[in-house]
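Novice: The sequence and its predicted three-dimensional model are supplied below.
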Amino acid sequence: MIKWRHTFHASPELAFEEVSTAQLVASVLRENGIAVEEGIGRTGVVGTLKRGDGPKIGLRADMDALPLSEKNDFAHKSRHEGKMHACGHDGHTAMLLGAAVALSKNTEWAGTINFIFQPAEEAAGGGRVMIEDGLFERFPCDMVFGMHNWPGVPMGRFAINHGPMMASFDTFEITIQGVGSHAAMPERSVDSLVCASQLVLALQTIVSRRLPPQETAVVSVTQIHGGEAWNVLPETAVIRGTVRCFSASTQRRIHDLLTEISSGIAQSNGASATVSYRYAYPATINSHNETDIAIRAASAVVGKDKVDWDCVPSMASEDFSFMLNSKPGAYIWMGVDRDETIPLHNPHYDFNDDTIELGASFWIELVRDAMGTGSKTVDAGVTAAVAA
């Protein structure tokens, strides 16, 4: 698994470009008697193992890298300038591939396992594309599971929730249309930049004053564009940003408020505003029973005292949410920190090889549990904690 991981890391491929990664995955699966279909969701791979009658489960790993220049200096550093596995997807792929090989030789389960190697998780929505390509019609699943390495959680620990794990991800663009003029004659203008400045501040009241405090959300303006000359008041300004929250109703409410506030601020300045809002990723919400399965599997690997099943959700986003919108399932974080925390999407990040065996073991225990042969010994502890 470490050899595979280093191969993936040295040859990172961006969204929907995961050709060599997919080829290696498919060849290993086939060599171990696992049925393989390629090109699912453009560059995705699904391997299927069937052994008798039983549950049908999906296990997902993401394969894509980031458009980032690596600043590490080791033998397996990226050989592709401007591309890097800075989110640990190389480790995710290696762990699930190792689990697939082990499960192909393991007889302690009965049912169907679909090993889902997904392209384009990083902002390109590969999970959605696989579903649109008939993922669950072609490879039926009763439940589906995902796992992500998580800096900030120590190595040897797992973290999960019954419910929200990660937020939705939406983007917006607001175009302010004013009237341009000479900078020395502002009275002849409708200043789009003054209007945009007021609007940026007003948008912060969406979370602080227009939503109930119980509805967690983040509205962030990330770009302001307007003007090209020192002595011209531009007629147009553009504001862009992101919205993150944990429910579809909150997404719709924020969309409505963006439109309402933009129109009101623009009108008060004599300008007009056009809002373009893109619903990108839904929130990642775990279902209850499948979360219990994941907790039991993690507890079997590291001990139940090292599984946090009431962790703080992240406001970052994950397109595994599309799969959870289609099927019940659960998404879990695996700790990777040694002595320091290097964040994801950092040019110095490298997946912790010491955790690879833990991750593969988690997948194996999860299959055994979901298919009726795993340990149920932590059931009482989980039930009591959830009730409390």
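Specialist: Sure thing, it's come through. Worth saying up front: this structure is predicted, and the values here are computed from it rather than measured.
Novice: going forward, measure contacts and count neighbours with C-alpha atoms only.
Specialist: Noted.
Novice: Any idea which residue is closest to the centre of the chain?
Specialist: Geometric centre of the chain, nearest residue: residue 318, 1.7 Å, by Cα atoms, centre = their mean.
Novice: Would you agree that one is in contact with residue 166?
Specialist: Yes. Counting by Cα atoms under 8 Å, residue 166 is a contact partner of residue 318 at 6.7 Å.
Novice: Mind listing the shared neighbours of the two?
Specialist: 283-284 (Cα atoms under 8 Å, 6 or more residues apart in numbering).
Novice: for the helix or strand containing residue 278, which positions count as buried?
Specialist: For residue 278, the host element (DSSP states H and E) is strand 272-281. Neighbour counts using 16 or more other Cα atoms under 10 Å place 272-273, 275, 277, 280-281 of strand 272-281 among the buried residues.
Novice: before we go on, here's another structure to hold up against the first:
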Amino acid sequence: MEQLVALRRDLHAHPELGYQEQRTSDIVAQLLQEHGIEVHRGLGKTGVVGVLKRGNGTRMIGLRADMDALPMQDNGSQPWKSVHDNVCHACGHDGHTVMLLGAAIELAEQGDFDGTLVFIFQPAEEGLAGAKAMIDSGLFQQFPCDAVFALHNWPELPLGDVQTRAGAIMAAADRFDITVKGGGGHAAQPHLTRDTLLATSELVVQLNTLVARALDPCEPGLLSVTRMQGGFSHNMIPAEASITGTVRTFSPAAQDIIENRLREMALHVTAAHGLQAEVNYLRYYPATVNNAAMAQLAIDALDQAGIHVQQAKQPALTSEDFAFMLQARPGAYLWIGSAPSQPLHHSAYDFNDQLIPHGIQTLTALARHALGAEFPC
């Protein structure tokens, strides 16, 4: 375990952004090969896949970990803080990688299963759709998994506790960018121009009413404006201003409603000020939806292994590109408690190393049970 902790801290000190995880991929591939696990590289550019077969079983189960870091400064105080400016493992993907490596090593050494395990080390989860890139590169054509599973550390849960649920567990993630145009002039002569900042400010306020007034009150949804830009001088009304934000929903119907109403709102609010709006709306991750049978299989597997596991009461509005894998194959996404910990994406976040043995136990129990369970359902 000391070696795995040291590796996790090394990965934390040397984070790599999406599709740039060359050093991480090299380390993963080398360790897999050292333990007799067949290695495949190049899927999704920097992805690594390890294949381990024992016995005569025909079932194939996939276990996935993400490897990439975030484009943000590491403000932690630990000796192993990031050596790279504005690149930081603030979501625990360094820990996810090490937990899956630890599980692969344990399963290779013990060999107490019948079938094939596929260890999927995925790049570019943070907004760049590395899961889709691996699938488009032929992941499930080469390795036709009967089911796939993934873990994410969850600071809101006690250390080692696991939660999952049937149906949606993480939200779809959309991004919008709105540019307001047609103004510009002297700040002391506002009557001679159109005020892009005033229109943009009003639009921000109105967008924050959209979910509450466009969606059924029983339909979960979220819209957050996260950036507002415009202007270069204290005495100038800028010709353009812009806002950026995110929308989180759990159904395509809700996505349609929000996108359509957002476009209408941008058009009409800016038109009332004599301005124009350009709207770009990107649906980059679908909702992460667990197969009901696979979620129950995961709960049964962990319960039998003595791991504290329960149904999550509600989904989270965060997003996850494992959603693409769950669209391609039945499976389930699980949260594993990592408290005490800073929140995910916090600039001082550091993965809780005490979670590593719990994660390994969870993944190995899940793999063994899934290979022996009766499904598809």
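Specialist: Right, received. Where do you want to start? Since the structure is predicted, the reported quantities are computational estimates derived from the model, not experimental observations.
Novice: hang on, the earlier thing: in structure 2, what residue corresponds to the residue nearest to the centre of structure 1?
Specialist: Using TM-score structural alignment, the equivalent of residue 318 of structure 1 in structure 2 is residue 320.
Novice: Now do the contacts for its match.
Specialist: 125, 170-171, 285, 287-288.
Novice: which secondary structure element contains residue 212 of structure 2?
Specialist: helix 210-214.
Novice: next one: residue 241 of structure 1
Specialist: strand 236-245.
Novice: what about stretch 155-170 of structure 2, start to end distance?
Specialist: 16 Å (Cα to Cα, to the nearest Å).
Novice: hey, which strand is longest across structure 1?
Specialist: The longest strand of structure 1 (DSSP state E) is strand 143-154.
Novice: How far away from the center of its chain is the next helix or strand after that strand?
Specialist: For strand 143-154 of structure 1, the following helix or strand on the C-terminal side (DSSP H and E) is strand 158-159. Relative to its chain's centre, strand 158-159 of structure 1 lies at 16 Å (Cα atoms, centre = their mean, to the nearest Å).
Novice: Check stretch 268-288 of structure 2 too.
Specialist: 24 Å.
Novice: Would you enumerate the residues in contact with the spatially closest residue to residue 79 of structure 1 that is not a sequence neighbour?
Specialist: In this structure, residue 79 of structure 1 finds its nearest non-sequential neighbour in residue 10, 5.5 Å apart by Cα to Cα, 6 or more residues apart in numbering. Shown in contact with residue 10 of structure 1 (Cα under 8 Å, 6+ apart): 76-80.
Novice: Would you mind finding the match for residue 10 of structure 1 in structure 2?
Specialist: Match for residue 10 of structure 1 (TM-score structural alignment): residue 13.
Novice: Now do that match against residue 153 of structure 2, distance only.
Specialist: Distance from residue 13 of structure 2 to residue 153 of structure 2, by Cα to Cα: 19 Å.
Novice: ditto for residue 321 of structure 2
Specialist: From residue 321 of structure 2 to residue 153 of structure 2 the distance is 15 Å (Cα to Cα).
Novice: so who does the alignment partner in structure 2 of residue 150 of structure 1 touch?
Specialist: Using TM-score structural alignment, the equivalent of residue 150 of structure 1 in structure 2 is residue 154. By Cα under 8 Å, 6+ apart, the residues touching residue 154 of structure 2 are 335-339, 344.
Novice: Repeat the analysis, applying 10 Å as the threshold.
Specialist: By Cα atoms under 10 Å, 6 or more residues apart in numbering, the contact set of residue 154 of structure 2 is 91-92, 160-163, 334-341, 343-344.
Novice: So which of those residues sit within strands?
Specialist: Short answer: these in strands (DSSP E) are 162-163, 334-337.
Novice: Quick check: the farthest pair among the residues you listed?
Specialist: 334 and 337 (10.0 Å; Cα to Cα).
Novice: Give the residues shared as contacts by these two.
Specialist: By Cα under 10 Å, 6+ apart, the residues touching both residue 334 of structure 2 and residue 337 are 152-154, 162-163.
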